[in-house]
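K.L.:
Sequence and computational prediction follow.
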Amino acid sequence: MIQIGSVQIATNIFLAPLSGCSDLAFRLIARECGAKFCFFEMVDAHSLLRPHPKRFDILRSSEQDRPIAGQLVGEKPELIRDAAQILIEQVPIMFLDINSACPVKKVVKKGAGAALLQEPQKLVQILSLLASSLSIPITVKLRIGYYQVDMPALLDLVKSCEANGASAIFLHGRTRDQLYSGDVNYEAIRAVKAAVTIPVFGSGNILTPELAKQMFDLTGCDGILVARGAFGNPWISRDIAYYLEHGTLPPEISFEERKSVLKRHLAYLREFRMCSPAGKIGFMRKVTLWYLKGFPNASRQRGLINTIPDYETLIRFIDEHMPQ
């Protein structure tokens, strides 16, 4: 159980808002395999304010897709507030996160995501406006720095975030320049945890239950945010919880079960993913490659999978070429 503002959540293992990946199909499979809390994909605040017929596709959900939180990325306080009000009207999120961590060039160029690390006063202004305008808790996703780690500046920032309405901090233990490579700075996360009284979630390299425990042990964080570790491994949240409780890994997932879950994931994509036929099969191939890791002859199968033209052929390939 963890408290974020006025909201109590029954787990401290959250599935991250993975842009372009953690769609409804991804979340439903993760929940069926043990994930107890998920985010929508990161949503661009601009996209919710444009009168486009498909602007709410990214917020597609279902009764089984609960509990859930949202995350917005943007660069202007009023813009984010207006988008947040629309988002809250569309979906029953438990809290709203502001992304100040995305390192992608096209996001940073607009002054959003990790670019806000270089404009801390603007970030604090965003949090203050949202906390005073909205009826749900506001949280913030940060990195430990932009070019490098400046601990006094980082600690000043997180204290200001707390003072201006943030109910929790999600902290990726790398700088923006590191992107998703290099070592995670556990000491920086530990220092942030010691500097604030609100919950701090550690993020970065949570790829296995052992690495999840390492994040808890080395930082003292209150919770963790699982991201890339869930690609092709929707059981990871369940496995982390088991390892933290028992100190041993749960039984390994069989190839047969992996195949079964993969096919169910693809069926959800066929039903729920909103894009062109070419885009849909392309994404299905990508998801299949996630699950392929660990299968015999995986390297040989990758090239074949990338040539598959449609859903039916992909399912036949899985049945015929991925062993039980």
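P.N.:
Received it, and whenever you're ready, just let me know what you need. A quick note: this is a predicted structure, and the numbers were derived from the prediction, not measured.
K.L.:
all contacts plus neighbour counts: C-alpha atoms, from now on.
P.N.:
Fine.
K.L.:
how far is stretch 172-190 from where the chain is centred?
P.N.:
Relative to the mean C-alpha coordinate of its chain, stretch 172-190 is positioned 16 Å out (Cα atoms, centre = their mean, to the nearest Å).
K.L.:
Can you give the contact residues for it?
P.N.:
101-103, 114, 141-149, 151, 171, 202-205, 215, 218-221 (Cα atoms under 8 Å, 6 or more residues apart in numbering).
K.L.:
mind redoing it with 7 Å?
P.N.:
Contact with stretch 172-190 is made by 103, 114, 142-149, 171, 202-204, 218-221, as judged by Cα atoms under 7 Å, 6 or more residues apart in numbering.
K.L.:
Give the buried residues for that stretch.
P.N.:
By neighbour count with 16 or more other Cα atoms under 10 Å, stretch 172-190 contains the buried residues 172-176, 178, 180, 184-186, 188-190.
K.L.:
Same check on stretch 92-104?
P.N.:
93-103.
K.L.:
which of the contacts of stretch 172-190 are buried?
P.N.:
Buried members of the contacts of stretch 172-190, counted by 16+ other Cα under 10 Å: 103, 114, 142-146, 149, 171, 202-204, 219-221.
K.L.:
can you give me how far stretch 152-165 is from the chain middle?
P.N.:
23 Å.
K.L.:
and the longest helix belonging to the chain, what other elements does it pack with?
P.N.:
Among the segments of the chain that qualify as a helix by DSSP state H, the longest is helix 255-272. In terms of contacts (3 or more Cα pairs under 7 Å, 6 or more residues apart in numbering; DSSP states H and E), helix 255-272 is packed against helix 24-32, helix 277-292.
K.L.:
what about stretch 3-23, how long is it end to end?
P.N.:
When the termini of stretch 3-23 are compared using Cα to Cα, to the nearest Å, they are 25 Å apart.
K.L.:
hang on, the earlier thing: out of the contacts of stretch 172-190, which are inside strands?
P.N.:
Using DSSP state E, the subset of these located in strands is 142-145, 171, 202-203.
K.L.:
Setting aside sequence neighbours, what's the nearest residue to K110?
P.N.:
Take K110 and drop its neighbours on the chain: the residue closest to it by Cα to Cα, 6 or more residues apart in numbering is E75, 7.1 Å away.
K.L.:
one more structure, for comparison:
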Amino acid sequence: MKIGEVEFENNVFLAPMAGVTDRAFRELCMEMQCGFAYTEMISAKALFYGNKRTRDMFLASPKEGPIGVQIFGSDPLIMAKACDFFNDNEQIGVVDINMGCPAPKIVKNGDGSALMKNPLLASKIVKEVKKASLKPVTVKMRIGFDFDNINVVDFAKSMEQSGADAITVHGRTSIQMYSGKANWDIICQVKKAVEIPVIGNGDIFAAEDANAIFNKTKCDGIMIGRGAMGNPWIFSQIRQYMEKRSVRYPTPRERVDVCIKHYNKSIYYNGEDRAVKEMRKHIAWYIKGLKNSKEIKDKINYEKYSENVFEILDKYKCLL
């Protein structure tokens, strides 16, 4: 699969997720045969005003290869200005524009999925970013803002006409957030309506789901978000399933081992203090469904030092 001149190892991507897809997690997913990975969504306005923490968010590890950087905002000129940070960066392969985030704090500022209510502004943003960017420009969207305004087919055609090199469609409305069921039928309609690559997103939690969405939508690629949380194996499992090989699932001990590996990567890239805080949610995802997982999660959430967390996890692993 290609977007612009960027060619990917395979067409199963890791979705941009705030507070989740940092370097440590992206690198781990790439090791598990993810085809391409996106940063957390990055505020174009924060970049414009020189926020250092924001700049650090699009640093890539040497093991990742090119990454996709996702920006959000609603000022076309500031969105375009963000490309100054990416154009000469060989680690960045694609600039994605967020028009799908349903978080209230994003939507209330007119950003993210709120742009689906303003197609003219959305079009202007894509045109300005496309003029400024030396990288392919893509757009991630929902099927509409709410059930009374499901406009994704026309919206996608407008984004294509404005210069987008590819689009990703999450099969829910903004109001749905992550509830209900993703509508893959509408993704199929979008695929038929545009010439540029379409990436399907929503409700892909297993290799069988990946096969089903490909068959249903005929999309060019898929993007996995929540299905990868605590489950980076999903990428290799999809590859195994598509190649008609036996799908291998990790044992409980392997789940803890990879959790520890992830934790060490987080310390390396983020530092001890930040890793201890940010890995709490990841640990909960890794051990979800295992015996005594709530008790272990609660103990870890009180710990302030990684060495104590590792001791808890090592002891826990021996009980599995």
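P.N.:
Cool, got the structure. Computed from a predicted structure; not experimentally measured.
K.L.:
quick one: TM-score?
P.N.:
The TM-score (TM-score structural alignment, normalised by the length of the second structure) is 0.94; 319 aligned residues with a Cα RMSD of 1.7 Å.
K.L.:
In the second structure, point out the residues matching the longest helix of the first structure.
P.N.:
Mapped onto the second structure using TM-score structural alignment, helix 255-272 of the first structure covers residues 252-269.
K.L.:
average offset between the matching stretch and the first structure?
P.N.:
Superposing on the first structure and averaging over aligned pairs (mean Cα distance after the TM-score superposition for the first structure), stretch 252-269 of the second structure comes out at 1.5 Å.
K.L.:
what sits against the aligned residue in the second structure for C221 of the first structure?
P.N.:
Taking TM-score structural alignment, C221 of the first structure has C219 as its aligned residue in the second structure. Contacts for C219 of the second structure (Cα under 7 Å, 6+ apart) come out as 191, 198-200.
K.L.:
one more time with 10 Å
P.N.:
Counting by Cα atoms under 10 Å, 6 or more residues apart in numbering, C219 of the second structure makes contact with 11, 168-169, 187-188, 190-192, 197-201, 213.
K.L.:
Isn't P209 of the first structure up against L244?
P.N.:
Yes: at 7.8 Å, P209 of the first structure counts as touching L244 under the criterion of Cα atoms under 10 Å.
K.L.:
what about the two, which has more around it?
P.N.:
P209 (23 against 15; other Cα atoms under 10 Å).
K.L.:
out of everything not next to it in sequence, what's closest to that one?
P.N.:
I240 (4.4 Å).
K.L.:
Check the gap between the residue mapped onto L207 of the first structure from the second structure and E254 of the second structure for me.
P.N.:
Applying TM-score structural alignment, one finds that L207 of the first structure aligns to F205 in the second structure. Per Cα to Cα, F205 of the second structure is found 19 Å from E254 of the second structure.
K.L.:
Compare neighbour counts for those two and give me the winner.
P.N.:
More neighbours surround F205 than the other of F205 of the second structure and E254, with 16 against 13 (other Cα under 10 Å).
K.L.:
quick one: contacts for the residue lying closest to the more buried one once chain neighbours are set aside?
P.N.:
In this structure, F205 of the second structure finds its nearest non-sequential neighbour in G227, 4.3 Å apart by Cα to Cα, 6+ apart. Counting by Cα under 10 Å, 6+ apart, G227 of the second structure makes contact with 14-15, 202-206, 233-235.
K.L.:
just checking, E119 of the first structure touches G111?
P.N.:
Yes: using Cα under 10 Å, E119 of the first structure makes contact with G111 at a distance of 8.9 Å.
K.L.:
So which of those two has more stuff around it?
P.N.:
Taking neighbours as other Cα under 10 Å, E119 of the first structure and G111 compare with G111 leading, 19 against 13.
K.L.:
What sits closest to the more buried one if chain neighbours are left out?
P.N.:
Distances taken as Cα to Cα, 6+ apart put E75 closest to G111 of the first structure, at 5.5 Å, once the chain neighbours are dropped.
K.L.:
Ok, S100 of the first structure next?
P.N.:
Computed as Cα to Cα, 6+ apart, the closest residue to S100 of the first structure that is not its neighbour in sequence is G113, at 4.1 Å.
K.L.:
Just list the residues touching the one you found, thanks.
P.N.:
Contacts for G113 of the first structure (Cα under 10 Å, 6+ apart) come out as 44, 72-75, 98-107, 123, 141-143, 176.
K.L.:
So it versus P277 of the first structure, what's the distance?
P.N.:
The value you get for G113 of the first structure to P277 of the first structure, if Cα to Cα is used, is 31 Å.
K.L.:
Show me what R238 of the first structure lines up with in the second structure.
P.N.:
Under the alignment (TM-score structural alignment), R238 of the first structure maps onto S236.
K.L.:
Secondary structure element for that match, which one?
P.N.:
According to DSSP states H and E, S236 of the second structure maps onto helix 234-242.
K.L.:
Pull the distance from that helix to the chain's centre.
P.N.:
Taking Cα atoms, centre = their mean, the mean C-alpha location of helix 234-242 of the second structure is offset from the chain mean by 18 Å.
K.L.:
now the helices for the first structure?
P.N.:
Assigned helices in the first structure, in chain order: 24-32, 45-49, 77-90, 105-108, 120-133, 151-163, 186-195, 209-219, 236-246, 255-272, 277-292, 298-305, 311-321 (criterion: DSSP H).
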